[in-house]
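>>> I would like the atomic coordinates for the input below:
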Amino acid sequence: MERSTLSSIRRVRRQSTRHQGAHGLLPWLCALVIAAPASLAAKEPPSRDAEAPVLAVMERSTDERKPLMRLTATGAQPLDTHEARLDLRIAYTRSRIWNPATPGYDEVNLRSYHSPGTNPETPFVAPTIVTAPGETVRIRLENQLPQEPDCKPPNVNIPHCFNSTNLHSHGLWVSPTGNSDNVLLTLRPGVTFEYEYNLPADHPAGTYWYHPHLHGSTALQVSSGMAGALLIRGSRLPAPERNGDVDTLLRDLNGQPFHERVLLFQQVAYACRDANGAIKVKKNAAGDVIAWVCDPGEVGSIEGYDQFGFAPGASVDTWVQSGRHTSINGSVLPTFNDVVAGRIERWRMLHAGVRDTISLQLRELRTDHPSIEGLSGAELDSWVTQNCTGPVLTQFEVAADGLTHGQAIEKGQNVLQPGYRSDALVVFPKAGQYCVLDAAAPADGSITNAAEDRQLLGIATARSEGAPPVTDVRAFLTNNLVAASNMFMPTDTRAKVTADLRNGLRLDAFVPHKSIPKSEVTGTQDLVFNIDLDKTPFVYMVDGKPYDPNTARQLVLDDVDEWTLKSTRANHPFHIHVNPFQVVSILDPHGVDVSVTGEPNDPQYANLQGTWKDTLFVKQDYTVVVRTRYQRYIGEYVLHCHILEHEDQGMMQNVRVVLPDGMGGAVGEGHH
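Next up, the predicted model:
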């Protein structure tokens, strides 16, 4: 890349998350902080070593400094209790975010997670926790945000208590009660609390994440950057009687896992305000707001819910109006300079934002392109039109929401809604530069319920290490996975795994849950999202009612339900805690099932039938049918829309799982 482009774009460092050490078949791993890119500026600060991601300090029971000992026939031996502990504190963080429209940095003051080893270049980026099935993860969460006066509003669905918090482990199959994944707890400023996630030995390996989930402040805190990846690595091989972890297959012939890249997508909707408390904006000649602005010396922040959704009287979403950019690992317009042509990479992508549908697309960049320095808005989009003109690279998605597919899904455009995760295998076929794009999204396929413009997210530079160009990526990927199967799979499953791979990249031996046939279903559930636009403020509802912390939908342990999900106003990502679900069908308003073929102008539903997820986009007037089992855990948790300001304003419902006799699901105090 030319020097002028390098000076105008941040560098993304390699997200190396190789495990360190092993205990039997379980790798006991260090928690990693995403190595954040060097900052964009005319004069860049000294860069970190791209090969050395920052490590969060996480104590494990195998810690050599102070091991527990057990008595054996040969004497005292180290005892591994399979426990890990991480200290996290929440506090305001002064940082800066690149603004291409200036161009320059905007200073920001954000509520953020901190841990020992937090990257000082992007201190608002949370650490990546890496663990394994069978491990107990303890997170000591200390709320150091400023004290706030009595902040309980007369209506629980009015955003409130912005300095109070809690913690949600999104997608984990763990208990929702006590000090586990309990989002009905409230941690006020000054409170310290230790969460304990007991990962069962059969927990699916995959890509998960964590974020705050206190009703009334969730969107504001997540938008501030309070979100981090949570990776569960597995080393269980498939066997004739059980499935294994896809991690055991996704490795090169030296036995090393495919090069891994963690991509945390966020929309940090910071703003500066005038003397009257209004967001400072820039307008065009017609008087339309075209950007939010911060004057020199001002500090952007996120302190109000006028920074989300639709502003009063506005025809566009505030995120579009703001002119802000989706960041990757805390960096706006990064470059990926550690890409090797002809190498298989595993991209772990997490939509940890609260606004914007991300339609990730990779396209070859013209070799003679001009610099993007100083370009933003329409000029930057024009640059993309003129220069990101090469063929679209194929992504082979092997898992969604942490759950391995029965067959790799081939995607030219990978649509991520808030809360989604996608594990995709990517190959840059030859040396050169590539555009990393958020492609345009149609109005009926976006969370803003309006057509979303294309946006450049970054640029990848692939270098050659002598390998010939890859002309057929599918064949290249198939051959490499077949070779890995023949080398690493056990003899009693090797033939089946290899045959499945040759049969359209099937991954049946690695799906974490058994399919749910109609014959297993014991009951039905119906859910409808809606917004009453005739009231001020708008009323956000599930099943015709805004959130009530004192009521709950009652479900029975070990039942198997078929859910019908609908929305009568706008589009909403449905998310339910604890137990994932399997997609049965997605019917458009004409009754056509688009869960296999997708739609001509919107690929996001294609090939979803039969897949497992924990978050799923429900379009207005569509009928989405899924099935789920309530397994292992009783207690109370929630389902909600993952447009988080919708959740904060009432689009949420408590769920109570009870024992088969209808008892045993104790009701907690709720948020308030």
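
>>> C-alpha from now on. contacts and neighbour counts both.
Fine.

>>> could you pull out the helices for this protein?
3-6, 218-223, 318-322, 377-387, 473-488, 494-502, 644-648 (DSSP state H).

>>> Quick one, which of those gets closest to residue 80.
Proximity to residue 80, assessed across the helices of the chain by Cα to Cα, is greatest for helix 473-488 (27.0 Å).

>>> got the angle between that closest one and helix 494-502?
Orientation check (axes from the mean of the first three to the mean of the last three Cα atoms, to 10 degrees): helix 473-488 against helix 494-502 gives 170 degrees.

>>> Please give the structure of this sequence too, so both can be compared:
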Amino acid sequence: MNRRQVMGLMAALAGSTALTWPDMAPAQASGSEALLSPPEGTLIGSDDPLAEAYLNALKRIPGFADAEMPPRLFSLASTTRRDANLYGISLTAPGYLDPKATSDAPPVVGPTLEFTRGEVNGVYLTNDMTICGVDHNIVMTSPLSGWRPHGYTTTNLHTHGLHVTPQAPSDDVLLMIRSSADTDPMMIDEPRLYTYRYEMPADHPVGTFWYHPHKHGAVASQVGPGMSGALIVRAQEDAPDFDDLIAAAPYNITEADEEVMVLQTIPYFFTNAEETEGVFYPAGYYFGGIADPSDCYGFTVTEGTATTNPPTTVNGQRVPTLSLAQGQIKRLRLVNATNGQTYVPKLRAVGDAGTLPKLYAIAVDGIALLPQDGGDPDAPYYEIDATLSPETDPTAYWTTAELITLAPGQRLDLLIVGDSPGQFELYGAAKGESPMVVEVDTPNTDTLITVEIGDAAYDVAQQVPPMSLYADAAIQRPEPPALDLASGQLPQATQSLEFKTIGAAFNSSGVPTKPAFLINDQHFDGNLDDPAQIQLYKGDTDVWNLYSTNDGHIFHIHINSFQALARVPYDVENRVYLPPVYYAMPIWRDTIYFDGGPPEGSGDTVFLPGTMVVMASKQVDFTGEFVLHCHNLFHEDSGMMLTVSILDPATGELDPT
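Next up, the predicted model:
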């Protein structure tokens, strides 16, 4: 289904029935308590009225009249939480709630959804959001819609990292779902619920993914206050994969050893003198200023530290404690759901604690690592060594830097091994403390969690998997790009993208007054009648050169993951790119960080390129229209996004749904 058909489809759904969610009361979440898991998404049974409503709505979508109930169906209410607890602050802000949940506390983090590959998974999304302040709707045919934040109560749903069709009713981020509270004539024909249907390939990787809104112009105003959640893809019972391999003896790292950790930095304004209550104000986030009480639930708002510099939370908690027995191995599924903060996780001792626990990267962006050429196949893999130097071992340094850097949108699966008792902190390393791909920008150095390792030995014998396990044929990864890297020469790029921030586009308050965030000197085109800004073809391998000439940026592309191959440093003195530094193995990703170079001269108006990323992807299985963009979500909403289409090379058209 193409972009033009989407509009008619949405109008057909506009009259469907919305969901309701139960009244809930706040619960405490302080820094001294144990790490809590996000709530688990509730599966909807086939006899539930929601299931019937979902199926009836799905059958009204062209091409799905004969659709059946998905084996796994979840519901999400895009709503405004009035008493969500954020480390003791009672927060009023947009968020996701599970209408079938029985918890007494509205969670700051959305429920964790578990999809099964090889099956159809469904999400019934409704929208009744309201906001503090006045909304700003802009018709999508207006050039302003491409770069000016707007439409804060309009939403949709993106399954970040999944390899599924971008055509409706799957991962189509060009859909718009209006709020039932929005009576603007411009939006009245848009639907206020949607029946998402994800047909997961049988060979889809198992791993850590996530979901979040993706309505252009309002993504940061919805993800920022906590509207996101983890999405775990599991294998079917008769088709074991990576998770099953490491759960078997002698490794014994099972689901019981997993900890989902969703990182957020939620900004808010205070609404009472005691500073115990807060509200998210979208126009204030984008443009500054203070909301009028008449437009903000009657609140009188004031700025605080958390308005401009909110602390990092993990599952809505400030520095919670993760406890391990001696010898225990935990799998941390880290999801960076912040709008623009980059972390480099590292451990440090507290007090006189003993030997630091070891950390091992086992997967990034939902895909198990590839084994590297050479090295000991029986050695535990992939150990993070924070002492590496780019001068003495550039390959090991940049490989480790790529794996351990956790930029917005990225996921990182770490094993932490409780070798010796003591108290430790997992925190964001500063530059110079660890390998990292952040060179010019500044990483976030907040403490994330406390790790306490007790004296008692764990009652299950566990081992870190060796490198040889990662070569097991049972592990499913995306189809690799068709490249010959044996020559040691980088392949010729088919796509070259320059990301840049235009300083002159900002006013004295730091607000863009014209397009300020560009890719190849273009900003997002929201006009549904225009062709996609980048056109790819099904079956092709594309080699991408990505670089920035101002600011740190985070490239994300939907539908097909890519292999990161190398980084190419820029010689500032001689104005030339140096020889590439190859990773020790291709690293599968869907999101990747790169910096701009330093300013040239004192005017800060001309910047030099930063280190270039070289990656490759193969366009497989699906045609359709989607996007690539910077995953600094303020940048994205301000225009740093392009439409992309994958077409059938024989017809130049999309495959039918």
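
>>> what's the TM-score here?
The TM-score (TM-score structural alignment, normalised by the length of the second structure) is 0.71; 522 aligned residues with a Cα RMSD of 3.9 Å.

>>> Residue 575 of the first structure and residue 642 of the first structure, how far apart?
Between residue 575 of the first structure and residue 642 of the first structure the distance, using Cα to Cα, to the nearest Å, works out to 6 Å.

>>> ignore the last one, residue 629 of the first structure
Separation of residue 629 of the first structure from residue 642 of the first structure (Cα to Cα): 21 Å.

>>> These two: which is more packed in?
When residue 629 of the first structure and residue 642 are compared for neighbours, residue 642 comes out ahead with 28 against 20, by other Cα atoms under 10 Å.

>>> can you pull the contacts of that one?
With contacts defined as Cα atoms under 8 Å, 6 or more residues apart in numbering, residue 642 of the first structure is in contact with 354, 418-419, 572-575, 615.

>>> Just send these back as TSV, with neighbour count too.
Formatted as TSV, those follow (neighbours: other Cα atoms under 10 Å):
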residue	neighbour count
354	28
418	28
419	26
572	28
573	22
574	23
575	25
615	26
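
>>> I figured residue 161 of the second structure hits residue 561, correct?
Yes. The pair residue 161 of the second structure and residue 561 qualifies as a contact (Cα atoms under 8 Å) at a distance of 7.2 Å.

>>> what's the burial count for the residue nearest to residue 492 of the second structure when sequence neighbours are not counted?
Beyond its immediate neighbours in the sequence, the residue positioned closest to residue 492 of the second structure (Cα to Cα, 6 or more residues apart in numbering) is residue 543, lying 6.9 Å away. Per other Cα under 10 Å, the neighbour tally for residue 543 of the second structure reads 25.

>>> Please list all residues in contact with the aligned residue in the first structure for residue 543 of the second structure.
Alignment note (TM-score structural alignment): residue 543 of the second structure maps to residue 562 of the first structure. For residue 562 of the first structure, the contact set (Cα under 8 Å, 6+ apart) comprises 521, 523-525, 625-628.

>>> ok, now how distant is residue 562 of the first structure from residue 162 of the first structure?
If you measure residue 562 of the first structure against residue 162 of the first structure using Cα to Cα, the figure is 37 Å.

>>> got a list of what the counterpart of residue 163 of the second structure in the first structure touches?
Mapped onto the first structure by TM-score structural alignment, residue 163 of the second structure lines up with residue 173. By Cα under 8 Å, 6+ apart, residue 173 of the first structure lies in contact with 199, 203, 578-579.

>>> again, only using 10 Å
181, 197-200, 202-204, 577-580, 631-633 (Cα atoms under 10 Å, 6 or more residues apart in numbering).

>>> ok, the equivalent of residue 463 of the first structure over in the second structure - how many residues close by?
Applying TM-score structural alignment, one finds that residue 463 of the first structure aligns to residue 454 in the second structure. Residue 454 of the second structure: 18 surrounding residues under other Cα under 10 Å.

>>> these two touch, right, residue 454 of the second structure and residue 324?
Yes. Under the contact definition of Cα atoms under 10 Å, residue 454 of the second structure touches residue 324, with a separation of 6.4 Å.

>>> Give me the common contacts of these two.
Residues touching both residue 454 of the second structure and residue 324 by Cα under 10 Å, 6+ apart: 418, 421.

>>> separation between the equivalent of residue 326 of the first structure over in the second structure and residue 342 of the second structure?
In the second structure, the residue matched to residue 326 of the first structure (TM-score structural alignment) is residue 312. Shown here: residue 312 of the second structure relative to residue 342 of the second structure, a distance of 11 Å by Cα to Cα.

>>> neighbour-wise, which of those two wins?
Between residue 312 of the second structure and residue 342, counted using other Cα under 10 Å, residue 342 has the larger neighbour count: 25 against 22.

>>> any idea how far the single longest strand found in the first structure is from the chain center?
Of all the segments of type strand in the first structure, defined by DSSP state E, the longest one is strand 83-99. Relative to its chain's centre, strand 83-99 of the first structure lies at 17 Å (Cα atoms, centre = their mean, to the nearest Å).

>>> Show me what it is packed up against.
Counting contacts by 3 or more Cα pairs under 10 Å, 6 or more residues apart in numbering; DSSP states H and E, strand 83-99 of the first structure packs against strand 58-60, strand 104-114, strand 127-131, strand 136-143, strand 192-198, strand 299-300.

>>> Which elements pack onto the first one?
Using 3+ Cα pairs under 10 Å, 6+ apart as the contact definition, the elements that strand 58-60 of the first structure packs against are strand 83-99, strand 136-143.

>>> could I get the ones you listed as CSV with distance to residue 543 of the first structure and mean neighbour count?
Supplementary listing: these in CSV, determined by distance: least, Cα to Cα, whole Å; neighbours: other Cα atoms under 10 Å:
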stretch, distance to residue 543 of the first structure, mean neighbour count
strand 83-99, 35, 20
strand 136-143, 34, 21
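
>>> right, so of the ones you listed, which gets closest to residue 50 of the first structure?
Checking those against residue 50 of the first structure by Cα to Cα gives strand 83-99 as the closest, at 19.8 Å.

>>> Tell me where the stretch 501-650 of the second structure has strands.
517-519, 534-537, 541-550, 553-557, 562-568, 570-571, 576-577, 581-589, 591-594, 612-618, 624-630, 641-647 (DSSP state E, counting those that start in this stretch).

>>> which residues are in contact with both of residue 312 and residue 342 of the second structure?
With contacts taken as Cα under 10 Å, 6+ apart, the residues that reach both residue 312 of the second structure and residue 342 are 444-445.
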